[in-house]
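Asks: here is a sequence with its predicted model. Questions after.
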Amino acid sequence: MYEPKTKVNDASVEKFLEDVPDEKKRKDSFVLLEMMRKATGKEPKMWGTSIVGFDSYHYRGKASEGDAGIAGFSPRKQSLTLYIMSGWEYHKDLLKKLGKHSLGKVCLYIKRLDDVDVAVLAELIDAAFSRSKRLIKKMNS
């Protein structure tokens, strides 16, 4: 059975963020930390060595089973990467207003918070997290 590499652990989120070498990215990460904490109502946990995650769910598939994060972010070298279980594409109206970004399936890439409308980003995180929670509830019923 598949064993996920990225698992929740007891490493310090604050220590991880304090060690981000780029000062602007470090400051942006602490802003994201508070935005995601507010949107999710959850305390952050480290997932693996580089993802700050908020809340989790248990999944069961044909080939694998385990726990995964619902929302999170990582201050990567190239960008701030935001993750959401349900994907970002369902929020096109907010994405149009967000500012400079790019998308992957479950990833939203932002170079720095100055490139986006932070109020729209907060609304987007809240909407995407709420959608993820609804999907999880539906999967488990």
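Replies: Sure thing, it's come through. Numbering: from 1, shown residues only.

Asks: switch to C-alpha atoms for all contacts and neighbour counts from now on
Replies: Fine.

Asks: count the residues that sit near I51.
Replies: Residues near I51, counting by other C-alpha atoms under 10 Å, number 25.

Asks: from Q78, how far off is it?
Replies: Per C-alpha to C-alpha, to the nearest Å, I51 is found 15 Å from Q78.

Asks: second structure follows, compare the two:
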Amino acid sequence: MAKNKTTETEVDVTEFVESYVDNIQKKADTYKLIELISEWSGFEPKMWGPTIIGFGSYHYKYASGHEGDAPMLGFSPRKAQFSLYVYSQTAKSERLLKDFGKFKMGKACIYVKKLSDIDIPILAQLCSESIQYLNEHHECACRH
């Protein structure tokens, strides 16, 4: 079975942000996201893989037998845009996206250029909905 590439690391989150994010606005948005998602999730940020800042964790297992751990919520301050890992495919999440602001949807994440493009209270609701979904469907750190 293949080893998961995205695992929790010991890399310091602040060191990562300072060395990886070179745009002033993106750096400010990165620190704001860390503050907000820490508050909403109740977890401190940890690095997952080389570029994902994750909060909490959950264990997944697919019908194929593939299993592993992933951040409960997370994001990556990529060069072009943020990749937000805060979405679970629920009816409520679909409704929330209608008023979320400027974004693009990927297979497993939401892409946004800057925080001012999105509605922060809706982001909070998306995070809450995702935590609830993970709690109901996976072994989740949100239960502890």
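Replies: It's in. The structure displayed is predicted, hence computed values, not measured ones.

Asks: can you give me the TM-score here?
Replies: Superposed pair, TM-score by TM-score structural alignment, normalised by the length of the first structure: 0.86. Supporting alignment: 138 aligned residues with a C-alpha RMSD of 2.1 Å.

Asks: just checking, D10 of the first structure touches K45?
Replies: Yes. The criterion here is C-alpha atoms under 8 Å, and D10 of the first structure meets it with K45 at 7.1 Å.

Asks: which one of the two has more residues nearby?
Replies: Per other C-alpha under 10 Å, whichever of D10 of the first structure and K45 has more neighbours is K45, with 22 against 9.

Asks: so which residue is smack in the middle of the first structure?
Replies: G72 (2.2 Å; C-alpha atoms, centre = their mean).

Asks: how much space separates the residue opposite it in the second structure once aligned from M47 of the second structure?
Replies: Matched by TM-score structural alignment, G72 of the first structure corresponds to G74 in the second structure. From G74 of the second structure over to M47 of the second structure the distance is 9 Å, taken as C-alpha to C-alpha.

Asks: go on, M72 of the second structure?
Replies: From M72 of the second structure to M47 of the second structure the distance is 12 Å (C-alpha to C-alpha).

Asks: which neighbours do those two share?
Replies: G54 (C-alpha atoms under 8 Å, 6 or more residues apart in numbering).

Asks: related to what we said a few turns ago, mutual contacts of G74 and M47 of the second structure, please.
Replies: By the contact definition C-alpha under 8 Å, 6+ apart, G74 of the second structure and M47 are jointly contacted by 53-54.

Asks: now do the helices in the first structure.
Replies: Remark: helices assigned in the first structure by DSSP state H are 13-18, 23-40, 92-98, 118-139.
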